[in-house]
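Colleague: pasted the sequence and its predicted model underneath.
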Amino acid sequence: MRRICDKAIIFFCCLPGVLGLDGFAMPVAAILSGLFFTLFYEIISEKKVYCLVLTLIHSAAAVAFLPISLLCPIVVYDCINSKRYYNAVFPAMSVAICFTRLGLTTAFVTSGLCVIAAFLGIKTMKLYEYEQKLISMRDEDTEKQNQLKARNRELIDKQDYEIQLATLGERNRIAREIHDNVGHMLSRSILQVGALKVIEKDEMVKEQLSGIGQTLSGAMDSIRMSVHRLHDESIDLAVSAKEALKALETKCEVSFDCDISPDAPKKLKLCFIGIVKEAVSNVIKHSDADKVSVIMREHPAFRQLIFSDNGKITKPTADSGIGLQNIRDRVSALGGICQITGDNGFKIFVTVSKEGEKQ
């Protein structure tokens, strides 16, 4: 748009000199030649040779037909603006050759317009370059901001994951310590109370010891339930699966998606975690995959695990092996269905009904 405005300014500055010519045909021919040149130059501006030929033709025509030289400033502008500085010499030479024939005033005005056109061409060209640099810098800045946001999200997710992992580990440690320390002390106290009941002759004391034994047994049952609950809560299916998949991060692009409820039975969690670990080991040892996908889905009546990669694996490995047999045994123990294939990449498809989990 700036080029069009610049050319319009130069054209209207040249117009008085052209309209001052005698007759009608000469001004019209000069104007048409200038318009034809600038329009055609826009079309072929990417082709250096064609632009040079067009400039030479116009310059030669300007020397042969004097009115055309009055529109040489437009030619100078196009040459300078397209960074073909040497081409601008030819229209300038045409004006110089026609200098004495144009008349002193017209010659100086035309020469001045050529200089102004050159400055306008450089100015518009520089503005365009600065705009392109600004757009490029803005795009790079936007891209860097998006990358920074992605890195921040990744860092936050990683921190949340590490906190969750540490919390689960602490729960597991507390459950283990309660089981090992308090549980054993209560068990010993129950045995001691039972021994006292055997050797005690006084019925009243025996009755009191029975009450103490029942209290201790109730406390033992309560602690046992709490320990089991803590241990079950310490098993997070998604976190444990991600931890197992870390072994593939240096080899494959890993995709993981899990929407199974945290309240899923402990047996199912351990089953799916064991399957993922075994599948990861299988990919590392036997597959040349560069993409691995793990999907865990919860449906109203059943839960699914789909482990797949895009590598090539031998059929005997897909059909046999102690590790794969262990996967089948785990699923079978929950009354589920397990399909393992290796035709188009290694794939494990497991379905476990919610009724089967309760068995």
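Modeller: That came through fine.
Colleague: from here on, just use CA atoms for contacts and neighbour counts.
Modeller: Will do.
Colleague: residue 309 and residue 93, how far apart?
Modeller: According to Cα to Cα, to the nearest Å, residue 309 stands 72 Å off from residue 93.
Colleague: among the two, which residue is more densely surrounded?
Modeller: A count of neighbours by other Cα atoms under 10 Å puts residue 309 above the other of residue 309 and residue 93, at 25 against 16.
Colleague: structure two is appended below for comparative analysis:
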Amino acid sequence: MNRLFDKSIVLACCIAAAMGLAVDARLVAAFCLGVIATSASEVAREEHAHRASEAASYAYIIAAVFVPPFMPFAPLAFYDIARRVRRERIWPALAIGAVFVCALVADLRGGVLTTRTLLLTAILSIAATLLSLRTAQLEREQKRMRRARDKLQERALALEARNRDLADRQDYEVELATLAERTRIAREIHDNVGHQLTRASLQTEALRVVHADEPGVAADFADVKRTVDEALQ
């Protein structure tokens, strides 16, 4: 969207620079080819399409050197060249820029185009190049921000998953602690009951011995002791 907005402004300025020139087939062809070339660069997605679009931009500048009516629309081509220029490939861009400047000077001296048109073309070419470089930097910053945002989202999701694991682990540990406490209480109850039953068994046996001369009572204590002993097993 930023590129389309920039190119709309550059194209409007190019049309303003071409005002006053004779409208002939060459000027119409320059306008149409310039619009087609700059539009093709926006729809290019694959690497070979990018290279073809870049070659078309260079070809348009070369055409402007030899065909003066192409001059006013050259800033569109410079915009596309600047968007893909890299440090390791800056020399072709500088070379085509130098050739274009020489052509501007030659056209100015030869009176092929008006001074106004050539001056506006030079200013627009510089402005379009700087605008393209600024937009390229803005796009790189946006990509960097998106990558940083994606990384932060990934970290947030990872931390959320880790927090869920920790919460589940804490719940599990609480459940284990509860079960351990219940087991301890049950063991204490079991030991206490066993101790009490043992005492009851011993006391019953003692009472049975004491009442040995009373067969009925002794038999009752024997039954009680037998029941207590069964409970202890």
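Modeller: That came through, no problem. Everything numeric here is computed off the predicted structure, so don't read it as measured data.
Colleague: tell me which element the residue most central in space within structure 2 is part of?
Modeller: Residue closest to the average C-alpha location in structure 2 (Cα atoms, centre = their mean): residue 150, at 3.0 Å. Assigned by DSSP states H and E, residue 150 of structure 2 falls within helix 115-210.
Colleague: so which elements touch that helix?
Modeller: In terms of contacts (3 or more Cα pairs under 8 Å, 6 or more residues apart in numbering; DSSP states H and E), helix 115-210 of structure 2 is packed against helix 2-18, helix 74-83, helix 90-110, helix 215-232.
Colleague: among those helices, which comes closest to residue 125 of structure 2?
Modeller: Closest approach to residue 125 of structure 2 among those is made by helix 74-83 (4.3 Å; Cα to Cα).
Colleague: and that closest one, how far from structure 1 on average?
Modeller: Taken over the aligned residues, the distance from helix 74-83 of structure 2 to structure 1 averages 0.9 Å (mean Cα distance after the TM-score superposition for structure 1).
Colleague: against structure 1, where does that helix fall?
Modeller: Per the alignment by TM-score structural alignment, helix 74-83 of structure 2 matches residues 72-81 in structure 1.
Colleague: which residues does that stretch contact?
Modeller: 7, 10-11, 14, 34, 37-38, 41, 55, 59, 62, 85, 87-89, 91-92, 94-95, 110-111, 113-115, 117-118, 120-122, 124-125 (Cα atoms under 8 Å, 6 or more residues apart in numbering).
Colleague: just give me the match in structure 1 for residue 134 of structure 2.
Modeller: So, by TM-score structural alignment, residue 134 of structure 2 is matched to residue 123.
Colleague: what's around that match, how many residues?
Modeller: 14.
Colleague: over to residue 278 of structure 1?
Modeller: Residue 278 of structure 1 - counted by other Cα under 10 Å - has 17 other residues nearby.
Colleague: equivalent analysis for residue 175 of structure 1, please.
Modeller: 21.
Colleague: equivalent analysis for the one 5 residues further on, please.
Modeller: Neighbouring residues of residue 180 of structure 1 were enumerated by other Cα under 10 Å; the total is 11.
Colleague: residues in contact with the corresponding residue of structure 2 for it?
Modeller: Residue correspondence to structure 2 (TM-score structural alignment): residue 180 of structure 1 is matched to residue 191. By Cα under 8 Å, 6+ apart, no residues touch residue 191 of structure 2.
Colleague: and residue 191 of structure 2, how close does it get to residue 182 of structure 2?
Modeller: Relative to residue 182 of structure 2, residue 191 of structure 2 is positioned 14 Å away (criterion: Cα to Cα).
Colleague: now residue 142 of structure 2
Modeller: 59 Å.
Colleague: ok, residue 37 of structure 2 - contacts?
Modeller: 53, 56, 57, 77 are the contacts of residue 37 of structure 2 under Cα under 8 Å, 6+ apart.
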